[in-house]
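J.: A predicted structure for the sequence below; I have some questions about it.
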Amino acid sequence: MPTPSRPGTPALLRVLNDRTALGLLLEHGPMTRNELARLSGLSKPTAAEMIRRLEEAELIAVSGESSSGRGPAALQYAVLTDRAIGVAIDVQPAGISATVVDATGRPDHVVFEATDDAPDGTDAHADLARAIESACLAAGRDPESVTVVCVGIQGSVEPRTDDLVFTDELPGWPRHQVTETLSKALGAHVIIENDANLVAIAERREGSGQEATTFALLWMGNGLGLALDFGGSVHRGAAGGAGEIGYLGAPVDASEFDSDARLVDDLVTSRTIELLAGRHGIEGESLGDLLEAIDQDPARLAILDELAPRVGLVVMPALAVVDPELVILHGPIGTAFGVDLASRVEAWLHEHSRWSTPVVGPSISQTPVLHGARHVLIDAVRQALVEAVAHLPDAPGADPPVVPA
């Protein structure tokens, strides 16, 4: 059995240099040898050696030429992204959507959507495999290159036991050792994350949460979910159940709006929208149909006036426990009513509570779960490429590597 490289040995320094080069190419895009040497702080011969090793390993390739107008053009090198890719998948009761993610982090707007036959409720492996294959086909990528999959669900995974928890949906999914089972079946590392948490990640990276120290994101749709972000880190809880406020008993004050509400989940979900819309003679076969019909109806603002106190009561526990800097209303309901609902909830909280927390609508309204999963996958796919560097063979007679001071 080979002895692990000790700190400071040429083999270890060579790996560190190669990882530095790969990281710079991922971060900055195509570069010449001289540009790589300048950004890494390494000598030009060392940069040339790194490029040679990464190119022979098929991790990078020539992508073009760069000319300053004086002298011969210099070759530019870029990371080959087909070696390891990820697939982001959003599993909702209405269907599955998925998109391919590569190490560059460039948004891939080619999204596969299946709303008629998925999930079929009998085989999680079949549902996810179909989504992976279809997303790769839509993006022109090889499914065999998929090394990691991030799946957003209405539920959570208990990190200590790998059990599926806090969900009454997902028939046909394994309840125990869920990520291990699906990873083996799909032949790729599977990451399962609560959908509200993924949306919070998206809002932190590219939306309303970018400037907030802490924020709470309320997901409102067929069910309720609350994501809590502390300085860029989503709080999941010891059992993965942080933010599952829908299971709480409805507060006493809720009887003023809905005497039948028994759980917080009863206050702001598809049932609520159906109830409020019905009072104004608005009908629809699904939550999406109802939201669209309300948006076009003269009673829209009146319905939002009725909805805002309910949302305020749902948000109150998060304000009392966490006191976040910002509240983001999201999900199908938050997206449909946007700033009009957010401003009413903020005003209600200011009048009926001790908090005057700003409340905003979504910044990312299209495929927000996939956006969050994409950010998770960028890090995972890049890590897979970086780990491949450790297995690169040494060149015979190669000079000892040098690290910058």
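T.: Perfect, thanks for sending it. Numbers count the residues shown, from 1 in each chain.
J.: drop to CA atoms for contacts and neighbour counts, all remaining ones
T.: Fine.
J.: shouldn't Asp90 be within a strand?
T.: Yes - looking at Asp90 with DSSP: H, G, I helix; E, B strand; the rest coil, it is inside a strand.
J.: what distance do you get for Ile273 to Val15?
T.: Computed as Cα to Cα, to the nearest Å, the Ile273 to Val15 distance reads 57 Å.
J.: whoops, Leu307 was the one
T.: Using Cα to Cα, which is the criterion applied here, Leu307 is 57 Å from Val15.
J.: try Gly95
T.: Applying Cα to Cα, the value for Gly95 to Val15 is 44 Å.
J.: repeat for Ala254
T.: Noted for Ala254: a distance of 60 Å to Val15, by Cα to Cα.
J.: buried stuff in the helix or strand hosting Ala216?
T.: Ala216 belongs to strand 214-220 when elements are defined using DSSP states H and E. Applying a neighbour-count criterion of 16 or more other Cα atoms under 10 Å, one finds Thr214, Phe215, Ala216, Leu217, Leu218, Trp219, Met220 buried in strand 214-220.
J.: below is an additional structure, to be compared with the one above:
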Amino acid sequence: MPTPPTGTSVVRAINARAALRLLLDRGPLSRPEIAALLAVSKPTASHLLTQLRESGLVKSDGNRDGAVGRAAELFSANETAAYAAAMDVTPERTEAVVIDFAGSVIGAFSLDTQDGVEVDPAAQVQRALTGACADAGIAATAVRRVVIGIQGAIDPTSDRLRFAAHLPGWQRPGLTVALQDSVGAPVDIENDVNLVAIAERAHGVATRDDSFVELWVSDGIGMGLMFGGRVHRGLTGGAGEIAELPVPGAPVPQETNEFGASGMQALAGAPALGRVLAEHGFSADTAVQAMTEAVAAGGDGAASALDEIASRLALGLSAVVAIVDPDLIVLAGDIALAGGERLRSLVQHHLHATVVARPPVLLSSLDGNPVLDGALRLVLERVQDEVLDTVSGGQSKPAGDD
């Protein structure tokens, strides 16, 4: 059966969306530049810009100076067309950031919480969002979507947060629905290390790798899996939960030790690594501080401690490499970064001595809060895609309309 011809309205919609995407990705452009980049005529480019301006998605951005003849009028995406928010939820605090349609941060807020005390997640998220929006000078109702990074994984089949016993109150059923009802916008709950992997892929050491593993070594140990440039979450959202991986010498979940940990968490979480460091003469208030002291020190004690820690990390990674065969392994988290190059090289050495495949092991290059970084990138991508989907072949619906 022959394929029916593409209608004019469909072509116009495709071109209008492409024009808006150009303005989002490349900044202010003139009509001739848009026409050339889209391979359309200048009158067609003018029509597209008129349509997008009438919909409130594009605005005039002045004229380009320094050109011969009449200065070209510039156009840019209207940053007020939509707003989005990202959050990083930990036992100690909730950090919230609001961005505009162009991706610029316009407001931020940090809400301290008491570790171990049960909370109402909907109230907590609403307070953090309201604070960030107040800082941005917009109403909380103006936010189109929220992405929440959290130390756990939401099971889409039950809408319940798993692997998050350290966050009392967040395990209730219907969590996403409750949060959406509270903020009045779609809410996506994403594993924190998955978000770190998204940020690493965007501007970290994995920009050239479509498939890699991000190992997070901190208070808890976690993993993000990136396959073909996309995060792999698994059927119940728990892909990459390496903390539960059974390993020799560690209890299984049914036999948790006195620290309440099992598997890789019992072997390589912060409490376990802190004990290893203390046994070799490096005691401190935190495992990060002890690791920093060990890396700075010379002698057999430091070398033995780092080697033991590296072998533990390599043990868990060996199972992952044997099954996944990634292009790259990235070490992230405050303990891994405190270990620096000394720890990285030892992990790679032990791993390559264990498995047939030998992916390189690199240290993360992300600065600041990588969880919030990834959440911002994910929510911006989704909101921009949603707005682009509102563009039709004739009149565009205003970005805020459903």
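T.: Yep, it's here. No experiment lies behind these values; they were computed from the predicted model shown.
J.: re the thing from before, Gly95 and Val15 of structure 1: which is more packed in?
T.: With other Cα atoms under 10 Å as the criterion, Gly95 of structure 1 and Val15 differ in neighbour count, and Val15 comes out ahead with 21 against 16.
J.: contacts only, for the more buried one.
T.: When the contact criterion is Cα atoms under 8 Å, 6 or more residues apart in numbering, the partners of Val15 of structure 1 are Val389, Ala390.
J.: next, count neighbours for the counterpart of Asn63 of structure 2 in structure 1.
T.: In structure 1, the residue matched to Asn63 of structure 2 (TM-score structural alignment) is Glu65. When neighbours are defined as other Cα under 10 Å, Glu65 of structure 1 has 14 of them.
J.: Val151 of structure 1 contacts Ile191, correct?
T.: Yes - contact criterion Cα atoms under 8 Å: Val151 of structure 1 and Ile191 qualify, at 6.1 Å.
J.: distance of Glu73 of structure 2 relative to Leu366 of structure 2?
T.: Here Glu73 of structure 2 is placed at a distance of 37 Å from Leu366 of structure 2 (Cα to Cα).
J.: also Ala128 of structure 2?
T.: In this structure, Ala128 of structure 2 and Leu366 of structure 2 are separated by 24 Å, where distance is defined by Cα to Cα.
J.: again, but for Ala375 of structure 2
T.: Taking Cα to Cα as the measure, Ala375 of structure 2 falls 14 Å from Leu366 of structure 2.
J.: more neighbours: which of those two?
T.: Comparing Ala375 of structure 2 with Leu366 by neighbour count (other Cα under 10 Å), the higher total belongs to Ala375, at 30 against 17.
J.: what's near enough to touch the aligned residue in structure 1 for Ala16 of structure 2?
T.: Alignment note (TM-score structural alignment): Ala16 of structure 2 maps to Asp18 of structure 1. With contacts defined as Cα under 8 Å, 6+ apart, the neighbours of Asp18 of structure 1 are Met50, Arg53, Leu54, Val389.
J.: and Asp18 of structure 1, what element?
T.: helix 10-28.
J.: same question for Ser46 of structure 2.
T.: Since the elements are taken from DSSP H and E, Ser46 of structure 2 ends up inside helix 42-54.
J.: same question for Val347 of structure 2.
T.: Assigned by DSSP H and E, Val347 of structure 2 belongs to helix 334-352.
J.: many thanks, we can stop here.
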